[in-house]
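A.B. asks: below are the sequence and a predicted model for it; my questions follow.
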Amino acid sequence: MTTLKVELGERSYPIFIQANLLQQPNFLAPFLKTKTVVVVTNEIVEPLYFPLLAEALKGCQISKIVINDGEEFKNLQTFELVISELLAMSAARDTTLIALGGGVVGDLTGFVAACFQRGMPFIQIPTTLLSQVDSSVGGKTAVNHPLGKNMIGAFYQPQAVLIDTNTLATLPEREFAAGMAEVIKYGVIYDAEFFEWLETKQEQIKAKDTDVLQYMIGRCCAIKAEIVAVDERESGLRALLNLGHTFGHAIEAEQGYGNWLHGEAVATGIVLASSVATKMDWLQTSEFRRIFELITSFNLPTSAPAEMNYDCFMRHMRHDKKVQAGKLNFVIPTSIGAAKVTSQISEEVLRTVLS
């Protein structure tokens, strides 16, 4: 088992990563502060993993709420549905919410936990690669709005993040590849050695080698835990985790949430940000090529939809959370293992890259 900790004082919490974790007896016991539990999951994950979770929750009063699968359901309507279900079952602050699923389930459940009766405990059990390496850690919770992704939410930390790498065995290949976009991001912004490790371990990763996956997920979580401990509310260092997201969120919003997977949009966003960096002479062409090749090796898209031009991107990006004082900030890689946030990008370069 890999064990990590997000250091946030009284709100610190552990991350456990292990194959077959869901089958370990009483694996949840140390983190349950209540005897009443509501599991929020989706229609795909529920038949696969809820029975294992229910077995581990013997002795508790268990209820479940099953939502539709897909990014298009990460919205205020689903948020209200979950709240209504909790009210109907007379849930209270002595109820623990458990998010069992991918990023949509985790983000939505966390936001519900932050809002219901002004706060209730919740636990993350992420079942997709993207949620295991990124969205389940750090306390960002949100739902989408037609005008912008993750625009309605709260910072709210879980009691624990419990990762069973075996859940990746049932993950569709497209979803697994989408998760690799976030994995690659960590190497680009923070850890050149990890990026090089990814380059050398591509075949083992694609084969879902257990030890390789555990190390990979653990390294991503360790980087994010380190960054979140320094900058929980994204006032500085944590903003680097948004590499590729400004462009990527624009693609998701324009194409309709769910048509492009989040990781696919982020992968394209990383390539666009790296292209901007190269044209601004901040990133060497050889390093751009390495980033591009690693992304394409996992069959991820690298070009924005043909119908999206500069004006289309700007229309969406002006609603981005990184707009400050009317200026749009971009996360730009300066080398493999380092990045910066800047608003000093010429319109000419942006037009060229987004044409």
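C.D. replies: Yep, that arrived.
A.B. asks: CA atoms for contacts and neighbours, from now on please.
C.D. replies: Noted.
A.B. asks: from residue 333, how far out is residue 92?
C.D. replies: Distance of residue 92 to residue 333, given as Cα to Cα, to the nearest Å: 45 Å.
A.B. asks: same question for residue 5.
C.D. replies: Shown here: residue 5 relative to residue 333, a distance of 27 Å by Cα to Cα.
A.B. asks: next up, a second structure to put side by side with the first:
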Amino acid sequence: MPDPITLSFADGRRYDVQFRPLDALPATLAAADVRPGRCLLVTDEHVAAHYRGPVGAALTSAGWTPHVHTLPPGEATKRAEMLHRIYDEALRWGMDRQTPVLAVGGGVIGDLAGFAAATLLRGVPLVHVPTSLIAQVDSSIGGKTGINHATGKNLIGSFYQPALVHTDTACLRTLPMREWTSGLAEVAKHALLTDGPLRALLAKHRDALYARTDDAPIPSMVRAAVAVKAEVVQADEREAGRRAVLNLGHTFAHAIEAVAGYGRFTHGGAVALGLRAALHLSSAAHPSFPLDACDALVRPLAPVDATADLSFEALYEAMRADKKNRGGRRRFVLLRAPGDPYVTSDCSRAAVARAWTFATS
């Protein structure tokens, strides 16, 4: 298993991302000073079929009393109704401020259960046990929690750091290929944002990793992707500045999800399309930008064939609700070069339209 990564913040708060098997969860909880007692385990039906039994057995054998709350799978679950289901279950059960919430699942469960932990009794301990690639490399890291709104994605939420992230990369072997590809889009995004080992790893092993072959260096890829995000969020916990670059491709992606309806595209599929558009905008602004080489990382992950009925006009209008916007102006994350991102409002409607044509070609 890879070495852990520790996130540290200016006020002294810190937590570890541990890369260990699921049955080691009680030991990592103890090391994080989360002591045995009652816990609320939030998961979804798909994840529960694989991991509710092993996780529950490991916790119970270590003196925990887990109370499991299982929700429907999919992006449509990340809404106010499901959040209130967690509230109702937790408060009916008799949760107190020392009762941790364990989010066992992908990005939807992590965001939803994380927001519940942040707001129940004004905050209870949160532990992420991410089981999808997108959750392991991205959504479980950095403290963003929340739910979607009809106006746009992730518009209601909070920053709330966990006490621990416990990652078992073996869980990724049971992931459907569609979800694996979705997570790879966030890995590719992290690779484009840095000039570090992740990009070199993808360049060397891209075909094996994308195909999830038996010899693919998956644990190394996951740790390298986590390291990229951890470095950014430690420097800018609440997205006051630099952290916004992690939204590379997401101005388009969030608009795609809103216009198409949550769940039609995976988040990563929408991100891959958004990354292709952002790469085209970057190339238009910086003629020396290596568009073809960067797009080679992303194009295999983009569901181009599923975009025929998406109206650019509807997408462009949906971008007005993006969280990055300021003064009513749409903002995009671009790259001067790989590893050199920045945020700009200086993208004309015509340039954005051309980028969308590229992304869907």
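C.D. replies: Cool, got the structure. A quick note: this is a predicted structure, and the numbers were derived from the prediction, not measured.
A.B. asks: the more surrounded of residue 5 and residue 333 of the first structure?
C.D. replies: Legend: neighbour count by other Cα atoms under 10 Å for residue 5 of the first structure and residue 333, higher for residue 333 (30 against 17).
A.B. asks: that one falls within a strand, correct?
C.D. replies: Yes: when classified by DSSP: H, G, I helix; E, B strand; the rest coil, residue 333 of the first structure is found to be part of a strand.
A.B. asks: that one matches what in the second structure?
C.D. replies: Matched to the second structure by TM-score structural alignment, residue 333 of the first structure sits across from residue 335.
A.B. asks: let me know whether that match touches residue 279 as I believe.
C.D. replies: Yes: between residue 335 of the second structure and residue 279 a contact is recorded at 7.3 Å, counting by Cα atoms under 8 Å.
A.B. asks: which position in the second structure aligns with residue 148 of the first structure?
C.D. replies: Matched by TM-score structural alignment, residue 148 of the first structure corresponds to residue 152 in the second structure.
A.B. asks: what count of nearby residues applies to that match?
C.D. replies: Neighbours of residue 152 of the second structure (other Cα under 10 Å): 21.
A.B. asks: please tell me how far it sits from residue 317 of the second structure.
C.D. replies: Counting by Cα to Cα - residue 152 of the second structure and residue 317 of the second structure are separated by 11 Å.
A.B. asks: give the contact list for the match of residue 333 of the first structure.
C.D. replies: Shown in contact with residue 335 of the second structure (Cα atoms under 8 Å, 6 or more residues apart in numbering): 193, 279, 282, 341, 342.
A.B. asks: can you pull the contacts of the fourth one?
C.D. replies: By Cα under 8 Å, 6+ apart, the contact list for residue 341 of the second structure reads 193, 245, 333, 334, 335.
A.B. asks: list the ones among the residues you listed that the first structure also has?
C.D. replies: Here is what carries over to the first structure from those, by both residues aligned by TM-score structural alignment, their matches' Cα atoms under 8 Å: 193, 245, 333, 334, 335.
A.B. asks: for residue 187 of the first structure, see how far away residue 213 of the first structure is.
C.D. replies: 15 Å.
A.B. asks: could you pull out the helices for the second structure?
C.D. replies: Remark: helices assigned in the second structure by DSSP state H are 25-31, 45-61, 80-93, 107-119, 133-134, 177-192, 197-211, 218-235, 250-260, 267-285, 291-298, 312-318, 349-359.
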